[in-house]
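> pasting the sequence and the predicted coordinates here, then a few questions.
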Amino acid sequence: MLRNARLHRLKPINGLLNIARLHSGHRSQAMPVHHLRSFSADEENLRTLFDEPQSQLKKFESFDINAGFLMVPGLKGPTDLIDFSNKCLEKSHILLKRILTDGAEGKELNKIVKLLDVLSDTLCQAIDLSEFIRTSGVSPAFSRAAEQVYERMFEFMNILNTSEELYQLLLHIKNRPDIWNSLDNEEKMVADILLYDFEKSGVNRGHHTRKQFIELSNRIDNAGRDFVMNAYPEKDSITLPVSQLSGIDPSVQSKLPIKRGYATVPTTGPIAHHIMSTADNADTRRELWLADRKTSDRQVSRLETLLKTRAELAQTLGFQSYGEYQLRDKMAKSPRAVKRFLQNMAKAFRPLAVSELQTLAAATNAPGRIEAWDRDYYLHKMISQSNSRTSNMDLLSSYLSIGTVMVGLSKLFNSLYGIRLVPGSMQQFETWDDSVCRLDVISENDERIGMIYCDLFSNNFKSQGPAHFTIRCSRRILDDPIESDYGSRNPLSLSVSSSGELHQLPTIVLVCGFNKSPTGLTLLSFYETETLFHEMGHAVHSMLGQTNLHNVAGTRSATDFVELPSILMEHLVSAPAVLQSFARHHRTNKPPSLELINAFKARRTEHLANCETYTQIMMAQLDQIFHSECANDPAFDSCSIYFDLQCQMGLYKPVPENRWHTYFTHLFGYGATYYSYLLDRAIASKIYTHLFEKDPLSREAGEKFANEVLKWGGSRDPWECVAGALDSPELSNGDDSAMLEIGSFANSKTVSQV
């Protein structure tokens, strides 16, 4: 009953883009200037909102009791969150009683799926909200309350997922042709999804198994969060001789505590990264690299507890592995299909990655083979040499103020889909930080179709990377007394269709960690711009994927399909026509020249893109191994498995002490599905070439993609969506040949950075 509330961008593993960021004018600062712009009034308001935060554009309005955090009525503090969750639980129990009573009496059986969907939405109102609060640094007190709410609601959700009465009721409806045939396709899809979720929860395997499922699910959730919260090195600093720090910037060295000729160096963070990139001494780099990858035995145990508990859950439910358990309802369908996909990709990318390292060594006169701890140093050296000849990397950022990029997103959405972003006037208590803004998504008919809260700047509480959080999904409000509470909701969170139907509007939060410029005008690197476009790809999926039922709305779709719209946005922002449509120099108001854009794109190829992709392939393979049958072995040893993988696939000399896998937190959020990003990148590239390459601003292409992919949310088989977008009906079956066909899309042009 709970699907894809939070989506994180799967960031590059090795941090190579951090090297590029040292040379890219990252977070350049400049005094804002006033000038004429070729933007509409709405677009100029949008730019001003982000580029001139001191303006009076964003102001609070006085409203009635509907005012509250993220438009939740009365939600103004941690205690209110507990009260809100209590109301959600109360309504859930009323719904549950109504569903079971109607089912037992055979009354209004054609409404049961709708009521189950309302039940799911009611629970997710509290779960999704608390998930956002507890992971996004709203405030410590709010986070503690959210933790309580999340655990309580999650446990109740697991109890529902193992309800034999609900399962048997749904089976009865499916086996009654008179009832089943009266349902529309969306209702049938949700019914099938819920039936499968029940079966994945062991509902058809007896009371003991159901009890085990609840216990194991709670243990997995606790173990996973424990693993993620402790993903850091065993030591937060090491001591190095000052004599071994030659090459680093003196201003950086001056920040290091020094005693008796030894400097205390942090093992993570910007200073550690700078030293890895600039220290001339190879022993210094190796020691710091190892310190960053050494973790405690306790953290190894945390990871292995997570993996073993997942394996136990899968076996309890009759599956050979957690991978098999997870993949049955995904596009890939089986670990075997994923293994073949990754093997084909590895075969294609390994020689390209090796060639990149050889080119790097030759270009920088490296003495012999480049090792893992040398890579950042020689990459920095090569980029520095290149920067002495050209400054294209620095210049492009000057065209990408955060406000200008937001205007670019609005212009692109308007060109492709006929929707635009407009600053919303907020209520008191609606947001958690002065820098947070609400954007209303407006259709060509001037109707509000959804809301996006933008929390774009770093603060002391944030810990996770860029993410898209669903707060409320779209769905139709039933014309039923059970929904009588809608009258107490904020009216801005609802809409009325032309036919008079009441709908809940999608509401999402987009979180990034950009550093705010003290001058007011924040300039983004291209990578940060790409990140913002990526997350907005999820947002537009939520806005356009408006279904009548919550369970299939927007991004509530298969894990290995949901990244497709966001990766397509990365392709679009890289198109010169798109960049030139919005990018403007913050002083001259001129667009970037085609020569500058092409030179920048050529420079990006220097940043070991194929090595990045190959490393992602390795990590996806590690994810598959960790979630295979080997996790059932009492002697399961994650460190040995990771070392063996380095020996088999690694680009560098394997190091037994390297425990980097214990920081691979996507093992929790994307367990057995980390390959999804690679799969969706291959599909997105093919769709971009097929629909958008000739004209990336084409309304015809945008409507084709919206009609075949976005508008369905998760209510259509993803293979049918892909087949429709590519005009390739042979892909619609989603069989092994379809996976092989997608694998054939995966080459250096399609999967590496666009």
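Cool, the structure landed.
> use CA for all of it now, contacts and neighbours both
Fine.
> got the residue ranges for the strands in the stretch 1-150 of the chain?
With DSSP state E, counting those that start in this stretch as the criterion, the stretch 1-150 of the chain has strands at 6-8, 29-30, 60-61.
> structure two is appended below for comparative analysis:
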Amino acid sequence: MTNPLLEPWTGEFDLPPFDAIRDADFAPAFEWALTEARANIAAIAGNAEPPGFTNTVEALELAEEALNRVAGVFYNLAGADSTPEREALQRDLAPKMAAFSSEVTMNAALFARIEALWSGRDTLGLSAEQSRVLELYRRMFIRAGAALDAAGRKRMAEVKERLAVLSTSFTQNLLADERDWWMPLAEADLDGLPDFVIAAAKAAAEERGQPGHVLTLSRSLVVPFLQFSLRRDLREKAYEAWTARGANGGATDNRALAAEILKLREERARLLGYDSFAAYKLEPEMARTPDAVRDLLMRVWEPARAKAMADGEVLTRMMHADGINGDLEAWDWRYYSEKRRLADHDLDEGELKPYFGLEAMIGAAFDCATRLFGLEFRPLDVPLYHTDARAWEVTRGGRHIAVFIGDWFARSSKRSGAWCSAFREQRKLGGDQRPVVVNVCNFARPAKGEPALLSWDDARTLFHEFGHALHQMLSDVTYGFISGTSVARDFVELPSQLYEHWLEVPEVLDNHARHVKTGQPMPAALRDRLLAASTYDQGFATVEYVASALVDLAFHEGAGPADPMAVQAKVLKEIGMPHAIRMRHATPHFAHVFAGDGYSSGYYSYMWSEVMDADAFEAFREAGDAFDADTAQRLEEHILSAGGSQEADALYTAFRGKMPGVEPLLKGRGLLEPAA
């Protein structure tokens, strides 16, 4: 059939022909690709030859080539640039793709071949990488239900199909709530807002075809509004709308979906013989057990809560001094915290932002990658899926390494948050396949003709996602199954969180944090005040994060709760959640946990990785140079290029020599009590 998704891609670097692809092409392409994949799987399972690594595992690696290509384009577009047609197809595909996955992983004949290979693995002459891939394939099949009896396999398939439908609905409901809410701002409503917030509100109005200015639920717009707006009533209205996503009643309410998801996850775990979904999910991670996760989180919770409570008392006094009586509320915290930051550290977001132009921060991220790993970035003029997206060829020593795509601005067709994904992964099997990696963010769009300005947090986000991109681009393995970010969930955030540290290197700021109008570098005094305040308000940030992680863990221990909101309330009461701070992600919009199960029982993983990233950057400090070549080479060899070729703790220990304790994390967040 003639379909640009299925025909050979002959453009530069074999990129998807975005300018030729239409929404109508996706459904027939998926149908054809699924048919081909099923035929390939059947041929492997039914192969009359004795099972070998080549005719079983390597054949599986290549069996879904066309399907992976089509899905890589579709799901990236569905997240970054949804349309009604794409949303409808996503709902239709959810059970079909889940059913296909079950067909493969619960194919008895296929599993028998893998078991035969596993039983005779010592006689196969496998390389270390091949042994690891075989081990992970076997683990995947068993954890998917391949070893269950026929009734168990049937029920497992039904559970997975229903979970796929529910998670898709959860995601689309959240996008609808974010897309459909906006608040017009009259001139008087702009009081106290810096020029960059006013410009972003104007750009948001233009995108929606509205006059004047509007506030949306994009984090890069609503957070600075909460920081600066003099109108406490509007801050409350905006904050409550932002935190009510997925809990507004009607067709987009996610609370019942969350309850059903948790029940089905519990059933899935029990079918496999686990006491809880948390026990099942954490078994292959670095943490291993729910108790280990809770131990880490509670060790951080107590000092973080104490710091937040003390900060809250200061902010309350500031509010009372303004003539506002009563308790400090959640919509007050950022406003008074910003005023306190200005008073204590002489830091004004309006003064800082002109030094963090988007173009400069892209350049900073690229420059650090050049100095650390020898990468070079050349802009590409190629068709992409949206006019906001931009592409670069990544090379090293003249050799093509990857294509990097950046898509940084918020828009109503894009789901919230920031993420890294790939249109194509790195692998060597079947030819040297180089990756096509994309970073997607939701930064506020500037007014027409004006430069895009980032907050300090936005700049950290850009570096964070680019750290994920480096993990994908520098991957150097034979098998796609262990390529790039295909690692333990509580290890995957290490490269991204580690890369954030380079934004705080003074010489990086001196070289790249330049005023968008004058081109002058950030004054040294301002830079030093910024770095001195790096742990400012970390009590708040840590409390809102750890509370979310503890609720996630509680959801998945024991029986799936009939009322997740009651569990959320119970956990927050037990840990003594401060009144003026709420969870970073309340249950109805907790996409990390409910929009698929990638971070379910795993939201803690950012903090688990932070224990390592704080220690990993110390390796550069110990070397006396943030760009020390030998340390960077070890980082690439043992972590960034290695993918999932070994267990995560083995990879980290190969880089650093040992696993770290929690103290560097507490120190990095300013939560470690100074020695007496």
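It's in. Since the model is a prediction, treat every value here as computed from it, not as a measurement.
> got a TM-score for the pair?
After superposition, the two chains reach a TM-score (TM-score structural alignment, normalised by the length of structure 2) of 0.84; 633 aligned residues with a Cα RMSD of 3.8 Å.
> thinking again about what came up before, out of the strands of the stretch 1-150 of structure 1, which is closest to residue 575 of structure 1?
Comparing the strands of the stretch 1-150 of structure 1 against residue 575 of structure 1 with Cα to Cα, the closest turns out to be strand 6-8 (23.7 Å).
> where does that closest one end up in structure 2?
Counting by TM-score structural alignment, strand 6-8 of structure 1 lines up with no residues of structure 2.
> for structure 1, which strand is longest?
strand 448-457 (DSSP state E).
> ends of stretch 420-428 of structure 2, what's the gap?
Stretch 420-428 of structure 2 has an end-to-end distance of 22 Å (Cα to Cα, to the nearest Å).
> what stretch of structure 1 does it fall on?
Going by TM-score structural alignment: stretch 420-428 of structure 2 matches residues 468-476.
> quick revisit: other residues contacting the longest strand of structure 1?
Under the contact criterion Cα atoms under 8 Å, 6 or more residues apart in numbering, strand 448-457 of structure 1 has outside partners 435-443, 493, 495, 505-516, 539, 543.
> next: stretch 185-200 of structure 2.
212-215, 221, 224-225, 228-231, 234, 350, 444-447, 453.
> show me where structure 2 has strands.
182-185, 213-216, 376-380, 390-396, 399-409, 419-424, 436-443.
> what do we get in structure 2 for residue 217 of structure 1?
Under TM-score structural alignment, residue 217 of structure 1 pairs with residue 160 in structure 2.
> what residue of structure 1 matches up with residue 362 of structure 2?
By TM-score structural alignment, residue 362 of structure 2 lines up with residue 406.
> that match: neighbour count?
24 (other Cα atoms under 10 Å).
> what's the spacing between it and residue 248 of structure 1?
Distance, residue 406 of structure 1 to residue 248 of structure 1, using Cα to Cα: 36 Å.
> just residue 69 of structure 1 next, same as before
Taking Cα to Cα, one finds residue 69 of structure 1 at 46 Å from residue 248 of structure 1.
> who's more crowded, these two?
Just comparing residue 69 of structure 1 and residue 248: by other Cα under 10 Å the higher neighbour count belongs to residue 69, 20 against 17.
> which one is the more buried one nearest to, not counting chain neighbours?
residue 430 (4.1 Å; Cα to Cα, 6 or more residues apart in numbering).
> pick the most buried one from the strands of structure 2.
Each of the strands of structure 2 was scored by mean neighbour count; the highest is strand 436-443, a mean of 25, by mean count of other Cα atoms under 10 Å.
> show me what contacts the aligned residue in structure 1 for residue 628 of structure 2?
The alignment partner of residue 628 of structure 2 in structure 1, by TM-score structural alignment, is residue 698. Counting by Cα under 8 Å, 6+ apart, residue 698 of structure 1 touches 415-416, 692.
> can you list those residues in a markdown table and add neighbour count and distance to residue 595 of structure 1?
Formatted as a markdown table, the contacts of residue 698 of structure 1 follow (neighbours: other Cα atoms under 10 Å; distance: Cα to Cα, whole Å):
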| residue | neighbour count | distance to residue 595 of structure 1 |
| --- | --- | --- |
| 415 | 18 | 24 |
| 416 | 19 | 26 |
| 692 | 22 | 21 |
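> if we go to structure 2, which of these are intact?
Retained in structure 2 by both residues aligned by TM-score structural alignment, their matches' Cα atoms under 8 Å are the following of the contacts of residue 698 of structure 1: residue 416.
> closest to the centroid, which residue in structure 2?
Residue closest to the average C-alpha location in structure 2 (Cα atoms, centre = their mean): residue 419, at 4.4 Å.
> any idea how far the residue nearest to residue 356 of structure 2 when sequence neighbours are not counted lies from residue 460 of structure 2?
Counting by Cα to Cα, 6+ apart, residue 356 of structure 2 lies nearest to residue 454, which is 5.3 Å off, once chain neighbours are set aside. Separation of residue 454 of structure 2 from residue 460 of structure 2 (Cα to Cα): 9 Å.
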